[in-house]
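[1] Pasted the sequence and its predicted model underneath.
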Amino acid sequence: MPYKIPESVLVVIYTPDLQVLLIERADRPGFWQSVTGSLDAEDEPLPVTAAREVAEETGIIASAHSLTDWQHTIKYDIYPQWRHRYAPGVARNTEHWFGLCVPAPLPVTLAPREHLRYAWLPWQEAAERCFSSSNAEAVRQLAWRAAAGLDVTSGAA
């Protein structure tokens, strides 16, 4: 199995009334998160990665909804329990944030090897449930975007 590329996307899937989809990791029960995933190739466009990961992890087809690049990037230390997936010496990842607005909570088809359960939660509860502080911050940024008057339902600023 080739090493993961240390560049990824995080996709906050939400409804116009700011319900947020979280999924529970199969390899770490109790760890809830938004959709995340690494690039498959160094030259894979980030929106393609985001749409692919959404489809793989939830069965939702991003092109049928409003996928928005939030133009927000963070760098973080890869959790030690997952560093073996990366080339030796790789300890940091670059993550790009996206939002995907769907009209209402949708049924989700989980990848059983990756996730156990899903939940649609009000944004505040979703932010509290995220195991990753950066994921929680992404959910809070969704609420900030809505409060700031950014059009979170269509992705336009």
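    Received, thanks.
[2] CA atoms for contacts and neighbours, from now on please.
    OK.
[3] Okay, helices next: where are they in the chain?
    46-58, 123-129, 133-147 (DSSP state H).
[4] List the buried residues for the second one?
    Neighbour-count burial for helix 123-129 flags 123, 126-129 (criterion: 16 or more other Cα atoms under 10 Å).
[5] got another, please set it beside the one above:
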Amino acid sequence: MPYKIPESVLVVIHTANLEVLLIERAGNPGFWQSVTGSLDTPDEPLSATASRELHEETGIVADGESIVLRDWHLSNVYEIYPVWRHRYAPRVTHNTEHVFSVQVPRDIPVTLAPREHVAHVWLPWMEAADRCFSPSNAEAILQLPRQLKKLAG
């Protein structure tokens, strides 16, 4: 299997009332997160990665009309947890994560990728931030109200 590319997306899924969808990792019980995923190829557009990962992990399709991916034009660089470094080329220790969000209806069907995630939950945004295991994911959720105002203006 080829090494993962150390560039990824984070997609915060939320409702108009700022409820946030979190999904629990299959191999790590108690690890709750938003949708994440790495580029498949170095030249894959970030929006394509975000759209693909959103669909693969939740079954939600960003159609560009009723469900629109929003690029926050925000990137985080973080150290890759040692337990997952074997997935990357030797000496790769950091990942660059690009943040997106998508607003969906609360009753949208969620279909998890069973090899990746085992449960999902809708939580108020502050509670969702508290439940995330990833500091950058928690921070993105905490920024959600401000980012939505910025994107709307």
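    Nice, thanks for sending it over. What you see is a predicted model; the values in this text were computed from it and never measured.
[6] Nearest to residue 108 of structure 1, out of the helices of structure 1?
    Closest of these to residue 108 of structure 1 is helix 46-58, at 5.1 Å (criterion: Cα to Cα).
[7] re earlier: take the helices of structure 1 and lay them out in CSV including distance to residue 40 of structure 1.
    Shown next, in CSV, are these (distance: least, Cα to Cα, whole Å):
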stretch, distance to residue 40 of structure 1
helix 46-58, 7
helix 123-129, 28
helix 133-147, 21
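[8] quick one: which of these is nearest residue 73 of structure 1?
    Ranking the helices of structure 1 by proximity to residue 73 of structure 1 (Cα to Cα) places helix 133-147 first, at 10.4 Å.
[9] Show me what the closest one is packed against.
    Packing partners of helix 133-147 of structure 1 (3 or more Cα pairs under 8 Å, 6 or more residues apart in numbering; DSSP states H and E): strand 7-14, helix 123-129.
[10] As CSV, the ones you listed with distance to residue 41 of structure 1 would be great.
    Listed next are those as CSV, based on distance: least, Cα to Cα, whole Å:
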stretch, distance to residue 41 of structure 1
strand 7-14, 10
helix 123-129, 30
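[11] To residue 93 of structure 1, which of those lies closest?
    Closest to residue 93 of structure 1 of those is strand 7-14 (Cα to Cα; 5.5 Å).
[12] against structure 2, where does the closest one fall?
    Using TM-score structural alignment, strand 7-14 of structure 1 lines up with residues 7-14 of structure 2.
[13] Now the matching stretch on structure 1. Mean distance?
    In the superposition against structure 1, stretch 7-14 of structure 2 averages 0.2 Å from its aligned positions (mean Cα distance after the TM-score superposition for structure 1).
[14] which residues touch that stretch?
    20-22, 34-39, 46, 49-50, 54, 95-104, 137, 140-141 (Cα atoms under 8 Å, 6 or more residues apart in numbering).
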